[in-house]
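I would like to see how this sequence folds:
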Amino acid sequence: MRGLGNTAMAIVTAVALCSGAWLLRNGSETHAPPQPTAAEARSGHADPRSAPALPPSPPDRIRIRSIGVDAPLMGLRLTAGGALDVPPAERKNLAGWYESGTTPGETGTAIVAGHVDNAEGPAVFYDLGALKKGAVIEVDRRDGGVAVFSVDAVEVYDARAFPDAKVYGAARRPELRVITCGGGYSRSTGYQGNVVVFAHLTGSR
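Below you'll find the model as predicted:
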């Protein structure tokens, strides 16, 4: 990501996406979303193989077939307070991308974020924590192409120790991060962390 976005995203993923209104209404954790296992964490060596970078083009849609995601993408900007805005919570099948940063498919780190749930139930990235290494993420681009990413790792972090540089830092190849809420859940604070998917470009069509 570029400039101010790095800090802003850490704030928004820890706070605005993570109220856990559905779990709070149900009064229990019986409906908690899946969380990634240690087996899905990043290994010591990143896969060096990557498809050639694509020219910049805003994304319109994200698909992760293995967990049933097929959702439109809206552009997200920074608020007056310096935090990244979020998709409207009532639109549960809507995700957003940081439009002042890298577009998915070009060289760098593109950021997509969405809610795990809302007051009515599961939202777009409810099952993100169940994603496995090697899973395919497709992003439809406004230029008519599709950027195809392969998942390198799925990790969960406590909001108090969120690794900004690891998640938002610049990349030398086309990479993608998909972020939602996760970790422990507290009735007083909501979700206490974030699930982060790390992926890199492996093709296009």
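
use CA for all of it now, contacts and neighbours both
Fine.

just the strands in this protein please.
Residue ranges of the strands in the chain, as given by DSSP state E, are 59-64, 69-76, 95-98, 108-113, 117-118, 121-122, 136-141, 146-158, 174-186, 190-204.

for the fifth one, packing partners?
The one in question is strand 117-118. Using 3 or more Cα pairs under 8 Å, 6 or more residues apart in numbering; DSSP states H and E as the contact test, the elements touching strand 117-118 are helix 21-26.

now for the helix it packs on, which elements pack on it?
strand 117-118.

for the strand it packs on, which outside residues touch it?
Residues outside strand 117-118 that contact it (Cα atoms under 8 Å, 6 or more residues apart in numbering) are 20-22, 89-90, 92, 123-126.

now the angle from the lengthiest helix in the chain to strand 190-204?
Using DSSP state H, we find that the single longest helix of the chain is helix 5-14. Put simply, helix 5-14 runs at 130 degrees to strand 190-204, going by axes from the mean of the first three to the mean of the last three Cα atoms, to 10 degrees.

and this one, please, so the two structures can be compared:
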Amino acid sequence: MAAQQPSDTESASPALGRSLLWPAVAVGLGFLLVYNSLDASAGVPPPVAAVAPTRAPASSPAAASPVPSPSESVESYGLSRSEPERIRIKKIAVDAPFTPLAIGPSGRLDAPPVNDRNLAGWFKDGATPGERGTSVVAGHVDTMTGPAVFLLLGTLKPGNKVSITREDGIVTVFKVDSVETFSKVNFPDERVYADNGTAQLRLITCGGEYDKKAKDYKDNVVVFAHLAGVRPA
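Next up is the predicted model:
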């Protein structure tokens, strides 16, 4: 299912007519009026955590994460590891399941399958949402068959909320800090993937001018967000 136009007045409705493409982990909001072919082999430098993971692997047993009390600081709180199951972004009508992503032979993060437009991918060797560290989530903006899950990602604003339901039954709520566009040629991987000791989230998709010869967008749209709350599912 393609992302739908939100009903509230804060959405950027002109983006509905734009078709976009996500060729790798960092994909962005394009401004074309036609759909483009997908090159799933393209990408950006892998998350730093892929080089030097600092947390237990996904297979390690972990106790269920307690939900912090109202008196605890959510920003400094870190949940135990638990894989994400579903992402919801009410502002842009996103409601999608997850698939794990890994670093491919090219050294780039593999793209989610192109046969499912309503699917988000997360870097399985990095932090899971709510853990201390930076959790990386990516999704297509379009495929050859139409708009996809992160079609309107670039229209998010600071203060918008992103909810991710985890396997342990906890919903992590992230608040958007900023939405920025970077050239793929000079993608600031250290800034995007940096681990500052708190629970962070990065949503990544494609943007800027589309290069028909390279079958790739020239820029990346990155949403920076931090953990703002947790609750039972």
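
TM-score them against each other, please.
TM-score of the superposed chains, computed with TM-score structural alignment, normalised by the length of the first structure, equals 0.77; 171 aligned residues with a Cα RMSD of 2.4 Å.

coming back round to it: can you give me the angle the longest helix of the first structure makes with strand 174-186?
40 degrees.

ok, back up a step: want to throw the contacts of strand 117-118 of the first structure into TSV with distance to C181 of the first structure and neighbour count?
Below are the contacts of strand 117-118 of the first structure laid out as TSV (distance: Cα to Cα, whole Å; neighbours: other Cα atoms under 10 Å):
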residue	distance to C181 of the first structure	neighbour count
G20	9	26
A21	12	17
W22	13	20
A89	13	19
E90	16	13
K92	14	22
A123	11	21
V124	11	24
F125	9	28
Y126	9	25
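
just the ones of those residues in helices?
Assigned to helices by DSSP H, the following of those qualify: 21-22.

so which of the strands of the first structure gets nearest S50 of the first structure?
Of all the strands of the first structure, it is strand 190-204 that lies closest to S50 of the first structure, at 5.1 Å by Cα to Cα.

check which helices and strands that closest one sits against.
helix 5-14, strand 146-158, strand 174-186.

the second one vs the second structure, average offset?
The one in question is strand 146-158 of the first structure. Compared with the second structure after fitting, strand 146-158 of the first structure deviates on average by 0.4 Å (mean Cα distance after the TM-score superposition for the first structure).

so that strand corresponds to what in the second structure?
Using TM-score structural alignment, strand 146-158 of the first structure corresponds to residues 171-183 of the second structure.

who's in contact with the matching stretch?
So stretch 171-183 of the second structure is contacted by 28, 129-130, 154, 156-166, 188, 200-201, 207, 218-233 (Cα under 8 Å, 6+ apart).

can you select the buried ones from these in PyMOL?
Those of the contacts of stretch 171-183 of the second structure that count as buried under 16 or more other Cα atoms under 10 Å are selected in PyMOL with:
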select buried, resi 28+129+130+154+156+157+160+161+162+163+164+165+166+200+201+207+218+219+220+221+222+223+224+225+226+227+228+229+230
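
let me know whether R117 of the second structure touches V149 as I believe.
Yes - judged on Cα atoms under 8 Å, R117 of the second structure makes contact with V149 at a distance of 5.9 Å.

aligned to A228 of the second structure, what sits in the first structure?
Under TM-score structural alignment, A228 of the second structure pairs with T202 in the first structure.

about what we covered before: buried residues in the match of strand 146-158 of the first structure?
171-176, 179, 181-182.
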